[in-house]
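>>> Using only what follows, build the 3D model:
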Amino acid sequence: MSPFDRDSVERGGMQVSGLVWTLTVVGILGLVVFDFYFHVRRAHIPSLREAGAWSAVYVGLAIVFGIGVLIFGGRDMGAEYFAGWVTEKALSVDNLFVFLVLLNSFKVPRADQQKVLLFGIVFSLIARTGFIFLGAALINSFAWVFYLFGLILLITAGNLLKGNESEGRSADNVIIRLARRFLRTSDDYDGDKLFTVQDGKRVLTPMLLVMVAIGGTDILFALDSIPAIFGLTQSVYLVFTATAFSLLGLRQLYFLLDGLLDRLIYLSYGLAAILAFIGVKLILHALHENNVPFINGGEHIDVVEISTGVSLGFIIGVLIITVIASLLSPKGRAQTHVAAARRHATEFLDIETDPRYCDEIYHKLLDEEARIKRLPEKYRARIRQEDELMNLLRRAHRVHDERVAAGTCFVRV
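Here you go, the predicted structure:
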């Protein structure tokens, strides 16, 4: 007997045996524990090779799981899983932009960023699981929830097109302001400790604050992503597994895409198109299931519904076009080099203290400056007009020269 059986009672859902649920949850928790004990517990900076290898492993696991759903659950369920996983993975990449802002704003040392990211992933798994079961309960009780989910996605798509980020996605959101006001906090890190002793008093370190910030933004991200995936499948099991597999490996993906994130200048437009598409799909489904009294007298409306296959094709197509357009864009290339130079200069000046890694960062900065010099003149002219950036770069060079003269900086031969 297949572990997946369609349930005639649950709207568009499926019944999954308790054994399958247990094995799935244990497997996901096992992957998180493995990630912590073998990669995160010892603070280090992942190499590009390490990040790439483990990103491939987690993507491979997600695909293998999807093939299992396809075999045991059928073509429709397999398509629903892959559509949900691809959408959530794309949204998680967008989340990495905000994580990058938070980690830089709090000046988290590079070697300690893994622990912060893993905390964010675990917190996100817990928070989104709660949202998933809440969403499922609402969907099973109230058909009008599809209208609400569709409206949320359309508003989110509009905000992405405007390019505005909410206050809660900044590095100084309300949660952080409350924590700084009512709790004793220090300005300096003490390794990767969450608490330290300062002037004889036990205080919070910035490490705990940045974890709170990432946890707060994860809740806001869930308000976008959970309605999106419910627009592709109403199966709680598929929603949960697609969401979980999209988050697993996100830590490794952060370090793999670190230099590429700034290059994806059109990603927000692609995500806006996808969310708007799913929003329309949800509203069409709501019209088909309609029981709202003031809409068509509470009777359902015969409308064309968008199939999962069409949804999957649209999502993949938009992402491919978005990524290719971003990579080929001269503006994207210029933006990538400028953002990387700014980040390396900031790390060199204000974040890292290890002389060996400082030297590595400085030479990365030199590489980015060399790439900027090879850009077309119109982009170089715009960059020269950015006084804040030019002052930052000049200060990085001056500090490097001072450290070399003082013998506190390693010099490559």
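>>> make it CA atoms for all contacts and neighbour counts henceforth
Noted.
>>> And the helices in the stretch 101-250 of the chain?
Counting by DSSP state H, counting those that start in this stretch, one finds helices in the stretch 101-250 of the chain at the ranges 113-141, 145-162, 174-182, 206-230, 236-247, 250-256.
>>> can you redo the ones you listed as JSON lines with distance to D76?
JSON lines is the format used below for those (distance: least, Cα to Cα, whole Å):
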{"stretch": "helix 113-141", "distance to D76": "19"}
{"stretch": "helix 145-162", "distance to D76": "20"}
{"stretch": "helix 174-182", "distance to D76": "41"}
{"stretch": "helix 206-230", "distance to D76": "15"}
{"stretch": "helix 236-247", "distance to D76": "12"}
{"stretch": "helix 250-256", "distance to D76": "27"}
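>>> Out of those, the one nearest V404 is which?
helix 113-141 (27.5 Å; Cα to Cα).
>>> re the thing from before, could I get the helices of the stretch 101-250 of the chain in TSV, plus columns for mean neighbour count?
TSV is the format used below for these (neighbours: other Cα atoms under 10 Å):
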stretch	mean neighbour count
helix 113-141	19
helix 145-162	20
helix 174-182	13
helix 206-230	22
helix 236-247	24
helix 250-256	23
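>>> looking at those helices, which is closest to H400?
helix 113-141 (24.1 Å).
>>> Which residues does stretch 171-184 contact?
Identification of contacts with stretch 171-184 by Cα atoms under 8 Å, 6 or more residues apart in numbering yields 101-102, 105-106, 167-168, 202-204, 209, 212-213, 216.
>>> And this one, please, so the two structures can be compared:
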Amino acid sequence: MVESIGSPALWIGFLAFVALMLALDLGVFHRKAHVIRVREALGWSVVWVALALTFNALVWWQFGADRGLEFLTGYLIEKSLAVDNIFVFVIIFSALGVPPLYQHRVLFWGILSALVLRAGMIFAGTALLARFHWTIYLFGALLVATGVKLFLGRNEAPDPTGGRLMRLVRRVIPSTHELRGAHFLTIENGRRVATPLLLALVLVEISDVIFAVDSIPAIFAVTLDPFIVFTSNIFAILGLRSMFFLLAGMVERFSGLKTGLSAVLVYVGVKMLAMDWVKVPPALSLAIVAALLVAPVLLGAWRDRARGHRAAPASGRVLGPSRPEESR
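Predicted coordinates:
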């Protein structure tokens, strides 16, 4: 196992920083419920990315280029996989009728819970890899299989609010179909029931756990240092809410994103399977991940634009013959 750079003082300092930022977020900047506009979301996205890069620079300065590149690669992977969460969040809020006014509240508590859940999963994974090294091959195989599955289903829209999952949630949690302001619980017919906000929160939590099963092993393919794994994960999650409000209205435009994500998962899975025999330098690994993410998105955008240009002349040919008929 790799010796961790995380001393007790670093752990305490980082956790204190996260607690401070969350307190400022909910207690000061978003104390009153309001609709998050694109300009505000962009500002917060810049803040979170700047904080992550500042932390990255500190890691690079204090512990060397390799650890700095490991953090940056892990953060890039997590940030990219987080975009896929946005597709699911959009569906959850739309299906349950959660208005934009209350979406930030749901995401805040959902991500706060996700921080605790992911911390537990990271420490469990670290302990498992330290005790049973062969589990690294299981993680690698899981990532390869997940990447292939994501590629094959890249054109399918996920529906976490339908089917057995939604029926199970409603069976376990008595609920009403009507909102009660910003409340997660309300009284109906003399008993306490959940509002759609609580159901949305539960589904956000479930979807995040499902995504974490893929994303956390992906970080272990980059580094086995639990401090790097944890901090890169947390910085990506902290910026997820602002990224949601920034990108929620245009997720459909990222037509090549799932192809890129599937390629990254397959790459890090193969890297994990071969890490005992093949050592990929951190700088090269970062370049490969960036290329696998950016190239499919750019190619998808180029294809969409080409289709748009082809569709325009076609529509002109259809309208052309109709004009003489209309003039008669």
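>>> one step back: widest-spaced pair of the contacts of stretch 171-184 of the first structure?
E167 and R202 (29.9 Å).
>>> G320 of the second structure matches what in the first structure?
Pairing criterion TM-score structural alignment: no partner of G320 of the second structure within the first structure is identified.
>>> again but with H34 of the second structure, I slipped
H34 of the second structure maps onto H44 in the first structure, by TM-score structural alignment.
>>> In three-state terms, label that match for me.
coil (DSSP: H, G, I helix; E, B strand; the rest coil).
>>> That one: what's its closest spatial neighbour, skipping adjacent residues?
By the measure of Cα to Cα, 6 or more residues apart in numbering, the closest residue to H44 of the first structure outside its immediate chain neighbours is A111, 4.5 Å from it.
>>> what number of residues lie near the one you found?
By the criterion of other Cα atoms under 10 Å, A111 of the first structure has 16 neighbours.
>>> Quick one: neighbours of the residue in the second structure that V101 of the first structure lines up against, just the number.
Using TM-score structural alignment, the equivalent of V101 of the first structure in the second structure is I91. Residues near I91 of the second structure, counting by other Cα under 10 Å, number 16.
>>> Ok, D66 of the second structure next?
If we define neighbours as other Cα under 10 Å, then D66 of the second structure has 15 of them.
>>> Could I get the contacting residues of the match of V101 of the first structure?
I91 of the second structure touches 158-161, counting by Cα under 8 Å, 6+ apart.
>>> most surrounded residue in the residues you listed?
T161 (20 neighbours).
>>> What does that residue correspond to in the first structure?
In the first structure, T161 of the second structure lands on A171 (TM-score structural alignment).
>>> Then G13 of the second structure?
G13 of the second structure maps onto L23 in the first structure, by TM-score structural alignment.
>>> residues touching L72 of the second structure, list them.
Per Cα under 8 Å, 6+ apart, neighbours of L72 of the second structure: 53, 56, 232, 286.
>>> Could you do Y254 of the first structure as well?
Here Y254 of the first structure is in contact with L96 (Cα under 8 Å, 6+ apart).
>>> Translate it into the numbering of the second structure.
Match for Y254 of the first structure (TM-score structural alignment): F244.
>>> one step back: would you turn the contacts of L72 of the second structure into CSV with distance to L129 of the second structure and secondary structure?
Output for these, formatted as CSV (distance: Cα to Cα, whole Å; DSSP: H, G, I helix; E, B strand; the rest coil):
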residue, distance to L129 of the second structure, secondary structure
L53, 28, helix
N56, 25, helix
S232, 19, helix
L286, 23, helix
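>>> Tell me the most packed of those, by neighbour count.
With neighbours set by other Cα under 10 Å, the maximum within the contacts of L72 of the second structure is found at S232, which has 25 neighbours.
>>> How about that residue: what's its closest non-neighbour residue?
Using Cα to Cα, 6+ apart, the nearest residue to S232 of the second structure is Y75, at 4.7 Å.
>>> How about G147 of the second structure?
S262 (4.1 Å).
>>> And that neighbour? What does it align with in the first structure?
Using TM-score structural alignment, S262 of the second structure pairs with A272 in the first structure.
>>> one step back: which of the contacts of I91 of the second structure map to contacts in the first structure?
With both residues aligned by TM-score structural alignment, their matches' Cα atoms under 8 Å, the contacts of these that the first structure also has are 160-161.
>>> ok, so of the contacts of I91 of the second structure, who is nearest A119 of the second structure?
P160 (23.7 Å).
>>> can you pull the contacts of the closest one?
With Cα under 8 Å, 6+ apart, P160 of the second structure has these contacts: 88, 91-92, 166, 203, 207.
>>> follow-up on the earlier one: how many neighbours does the aligned residue in the first structure for the residue nearest to S232 of the second structure have?
Aligning on TM-score structural alignment places Y75 of the second structure opposite W85 in the first structure. Residue neighbour count, defined by other Cα under 10 Å, stands at 27 for W85 of the first structure.
>>> The helix or strand harbouring W85 of the first structure against the second structure, how far on average?
Element membership of W85 of the first structure, judged by DSSP states H and E, is helix 75-105. When the second structure is superposed, helix 75-105 of the first structure averages 0.6 Å from its matched positions, counting by mean Cα distance after the TM-score superposition for the first structure.
>>> May I have the residues that are in contact with R384 of the first structure?
Contacts of R384 of the first structure (Cα under 8 Å, 6+ apart): M390.
>>> how close does it sit to M390 of the first structure?
7 Å (Cα to Cα, to the nearest Å).
>>> Skip the chain neighbours and tell me the closest residue to the residue sitting nearest the centre point of the second structure.
Nearest to the mean C-alpha position of the second structure, by Cα atoms, centre = their mean, lies A82 at 1.3 Å. Once flanking residues are discounted, A82 of the second structure sits nearest to L240: 6.7 Å by Cα to Cα, 6+ apart.
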